[in-house]
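In: just a sequence and a predicted model for now, questions to come.
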Amino acid sequence: MVAAPRYATSTPAKRPGVRWVAACMTLLTLCLAPHVSAADSQDQAEAWLEKLGPALNTTSYRGVFVYSRGEQVSSMRIAHRFRDGQVQERLVIQDGAQGEIVRRGGRVYCVLPSHANIQLDAILPSGPFSGAFTDKLMPFKRWYVARMLDDDRVAGHEAVVVALSPRDMHRYQYRLWLEKNTGLLVKSQVRTAQNDILERFQFTVLDLAPDIPDKEFEIQSAAPARTFNIETKAKPAPDAAQQVTIGWKLGWHPQGFEASASSEEPRGQAVSFSDGLASFSVFVTPVGDMRMPTGISRIGATTVFMRNLKDGQRQVLVTVVGEIPPKTAVEVANSVSLEPENSSHLATGMAP
């Protein structure tokens, strides 16, 4: 048997000329490729975030969005426009029993199923993050790092993607998709430090319509509508050193969270904190001799932690609820202490 003759072969990688050309092409590609530094990426991301607040109110659009928290998923159809200096909006529940919400400026008209567990402040203005981005962005820039990610498409629209990473362990991270022409939020995610998605919001259908007819903002249900007024005068954020509570004080909270409101209730008091993006509240309620459930739970990004606190004959239930990690909620709750009954009850809300 005669062996087949062997011929010398040369692959492109082994040819000196080809290697030289490949090296030149690689170098040329690197030179021509746009280079975006971390500082440029942060500047671009913050510039996009500046557009987000106005876009949430002034952009006219109609569509359908899906919102999920943990295992809870719901969808809504929405029409939104800004006319004569007022936001007009109509949301129609797409799952389960029928219901709709119409907003005209500060007036809200609701036709909801009696068993529906819907919080108006979680829907109006529409979509998550709306309240956070209608105010100045400066407060939370100290506590989050913004950067640009690769562009994407959402509901057929080109979108830029902004990542917000916390500077400490007491906050979640966020991904925001903003429509390229308007800056409208079309998708968002709340993530843990391990990149697990806790909450998500996304348009599945979106029409950026400049002129939406009046009939799309009229209540269609035959049932009577309940009316709410959400145009309440904003209370100035209380100075932390001047907050007076009823017999308790908060010894610690994460840096950057400032007291945003406090409201005395018939049987206790709540103090709310916000860093400009996330927020949480602390409730202290007298419970007497009642045995109250305690422990921790989380629905989506919302953590609820409850603990009993007893001092002599006094017993209260401490509840921390908000968009903060469970360990942070526990640490906040454990810092609550009861003041002597005859003290001034001054609560600084600051670490001692």
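Out: Thanks, I have it.

In: CA only for contacts and neighbour counts going forward, please
Out: Will do.

In: number of nearby residues for the nearest residue to Q86 once chain neighbours are set aside?
Out: Nearest non-adjacent residue to Q86, counting by Cα to Cα, 6 or more residues apart in numbering: G105, 4.9 Å away. Under the neighbour criterion other Cα atoms under 10 Å, G105 is assigned a count of 17.

In: so G105 versus V87, what's the distance?
Out: G105 sits 5 Å away from V87, going by Cα to Cα, to the nearest Å.

In: ok, which stretches of the stretch 101-250 of the chain are helices?
Out: 120-123, 130-133, 138-141 (DSSP state H, counting those that start in this stretch).

In: just say which of the ones you listed is most tucked in.
Out: helix 130-133 (a mean of 18; mean count of other Cα atoms under 10 Å).

In: what's it packed up against?
Out: helix 38-58 (3 or more Cα pairs under 8 Å, 6 or more residues apart in numbering; DSSP states H and E).

In: so what's the residue nearest to Q86 up against?
Out: Q86, V87, Q88, E231 (Cα atoms under 8 Å, 6 or more residues apart in numbering).

In: second structure for comparison follows:
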Amino acid sequence: MLCFSFTASANSFNNPQAWLQKLSQAVSERNFNVSFVVLSQNADVEPYLWRHAVIDGVEVEHLNMLNGPGREVVRIGDRVSYFEPYTPPYTMRSSEINGPIPYQLMRDYENLSSSYNFVLVGRTRISGRAAQQIRIVSHDKSRYAYNLWLDQESGLMLKLDTIDLNGQVVEQLQVTSMQLTEVPDDYFSRIELSRLPKVVELGTTADTRLGWQINWLPAGMRVVKQNVRQLAPNERPIEYMMLSDGMVDISVYLQQLPNELNQRTALKHQSNTLFTMQRDSLAVTVIGKLPAKTADAIASSIGITPR
């Protein structure tokens, strides 16, 4: 019986694109309750409950962090409400929740093809369910790789390993239980739309022209945001740029300092790298889930441009 289950899937889905399409359809069309944990190096286990449903053609989601003071997120269509400790609740306009779930991979995998190769590997069992493994590797080997396991029956994600350049797992997301239902979870019927926080309207601002540019980026990575931040009235401004390839977001900060030094420092916190470099009076900081040598290459490629 077990062998038949594996073979049936192989006959229907013999390439990674077909499996990723099945994943995309499942996370946008199915009603499900999923419990999963996130494990990172030198960090406590983070357990989550993730609910999803489609009600009258509208997607609804609930993500609940179960340990500590808690963090809950509710999405109704294109509005996402955040309920966090020590912060007033707020709502943003978005079609995805900011959290550990890799939305671009699950919903827009085609846009990742300029950055990553997808390779169908083998079949196994994850959390008692038949699963198909897909290997995800960046074109230029400048970023972490990923091992993804999808539920053979539904196409939903069962496990995602983030792997550094030495082949070590630096972060793991694993489903511990999964329930697919014909009707939405009762939780969604208890949501009172009138009591959700109002949408925070950020408005539209013109792109800030920075006095520098990055001359090298990993394949498929692009600039998605940039601005200038004044943290204190008497301090020099910090110029900021966000980079993304769809799987990874990278923050780059640049500041002119009064003292001239030449030094480099790379720190690692769980799966994140914090790389700082000072070249003469120019201080550059790169933060994100990427290898230290890639952060160094990005920072070293920065050149000053006339405003």
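Out: Okay, I see it. Not measured: the values here are computed from a predicted model.

In: re earlier: which of the contacts of G105 of the first structure still touch in the second structure?
Out: Retained contacts for these in the second structure, judged by both residues aligned by TM-score structural alignment, their matches' Cα atoms under 8 Å, are Q86, V87, Q88.

In: so which of these is the closest to Q255 of the first structure?
Out: V87 (34.0 Å; Cα to Cα).

In: what's near enough to touch R195 of the second structure?
Out: Per Cα under 8 Å, 6+ apart, neighbours of R195 of the second structure: none.

In: roughly how far does it sit from Y86 of the second structure?
Out: R195 of the second structure is 19 Å from Y86 of the second structure, by Cα to Cα.

In: for Y240 of the second structure, same thing?
Out: Separation of Y240 of the second structure from Y86 of the second structure (Cα to Cα) stands at 26 Å.

In: tell me which of the two has more neighbours.
Out: Counted by other Cα under 10 Å, Y240 of the second structure and Y86 do not tie: Y240 has more neighbours, with 19 against 7.

In: and Q104 of the second structure, what pairs with it in the first structure?
Out: Matched to the first structure by TM-score structural alignment, Q104 of the second structure sits across from G131.

In: residue contacts, the residue nearest to that match when sequence neighbours are not counted?
Out: Nearest non-adjacent residue to G131 of the first structure, counting by Cα to Cα, 6+ apart: P125, 7.1 Å away. Listed by Cα under 8 Å, 6+ apart, the contact set of P125 of the first structure reads L56, N57, G131.

In: out of the helices of the stretch 101-250 of the first structure, flag the one nearest E50 of the first structure.
Out: Judging the helices of the stretch 101-250 of the first structure by Cα to Cα, what sits closest to E50 of the first structure is helix 130-133, at 8.2 Å.

In: ok, average deviation of that closest one from the second structure?
Out: Its aligned residues in the second structure lie a mean 2.8 Å from helix 130-133 of the first structure after superposition (mean Cα distance after the TM-score superposition for the first structure).

In: can you give me the strands in the stretch 151-300 of the second structure?
Out: 157-163, 169-181, 212-214, 222-229, 238-244, 249-269, 272-288 (DSSP state E, counting those that start in this stretch).

In: for those strands, state which one has the densest average packing.
Out: Each of the strands of the stretch 151-300 of the second structure was scored by mean neighbour count; the highest is strand 157-163, a mean of 22, by mean count of other Cα under 10 Å.

In: what span of the first structure lines up against that strand?
Out: Going by TM-score structural alignment: strand 157-163 of the second structure matches residues 185-191.

In: tell me how far that stretch lies from the chain's centre.
Out: From the chain centre to the centre of stretch 185-191 of the first structure is a distance of 8 Å (Cα atoms, centre = their mean, to the nearest Å).

In: quick one: it to the second structure mean distance?
Out: Per aligned residue, stretch 185-191 of the first structure averages 1.0 Å (mean Cα distance after the TM-score superposition for the first structure).

In: who's in contact with that stretch?
Out: 52, 55-56, 154, 172-179, 197-203, 301.

In: adding distance to C24 of the first structure, write the helices of the stretch 101-250 of the first structure out as TSV.
Out: Shown next, in TSV, are the helices of the stretch 101-250 of the first structure (distance: least, Cα to Cα, whole Å):
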stretch	distance to C24 of the first structure
helix 120-123	56
helix 130-133	47
helix 138-141	42
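
In: between those helices, which gets nearest to T294 of the first structure?
Out: helix 120-123 (25.2 Å).

In: contacts made by the closest one with the rest, please.
Out: Outside helix 120-123 of the first structure, the residues that touch it by Cα under 8 Å, 6+ apart are P128.

In: how distant is that helix from the center of its chain?
Out: Distance, centroid of helix 120-123 of the first structure to centroid of chain: 12 Å (Cα atoms, centre = their mean).

In: over to stretch 274-291 of the first structure?
Out: 19 Å.

In: same question, stretch 87-99 of the second structure
Out: The answer for stretch 87-99 of the second structure is 14 Å, by Cα atoms, centre = their mean.

In: and the residue nearest in space to the middle of the first structure, what does it touch?
Out: Most central in the first structure under Cα atoms, centre = their mean is F129, positioned 4.3 Å from the mean C-alpha point. Neighbouring residues of F129 of the first structure by Cα under 8 Å, 6+ apart: L277.

In: before we move on, the earlier item: which one, of the helices of the stretch 101-250 of the first structure, ends up nearest to Y67 of the first structure?
Out: helix 120-123 (10.5 Å).

In: ok, back up a step: which of the contacts of G105 of the first structure fall within strands?
Out: Members of those lying in strands (criterion: DSSP state E): Q86, V87, Q88.

In: what does the second one correspond to in the second structure?
Out: Same thing as V87 of the first structure. Match for V87 of the first structure (TM-score structural alignment): E59.

In: okay, now its match: neighbour count?
Out: Per other Cα under 10 Å, the neighbour tally for E59 of the second structure reads 19.

In: if anything else comes up later, I'll come back, but that's it for now.
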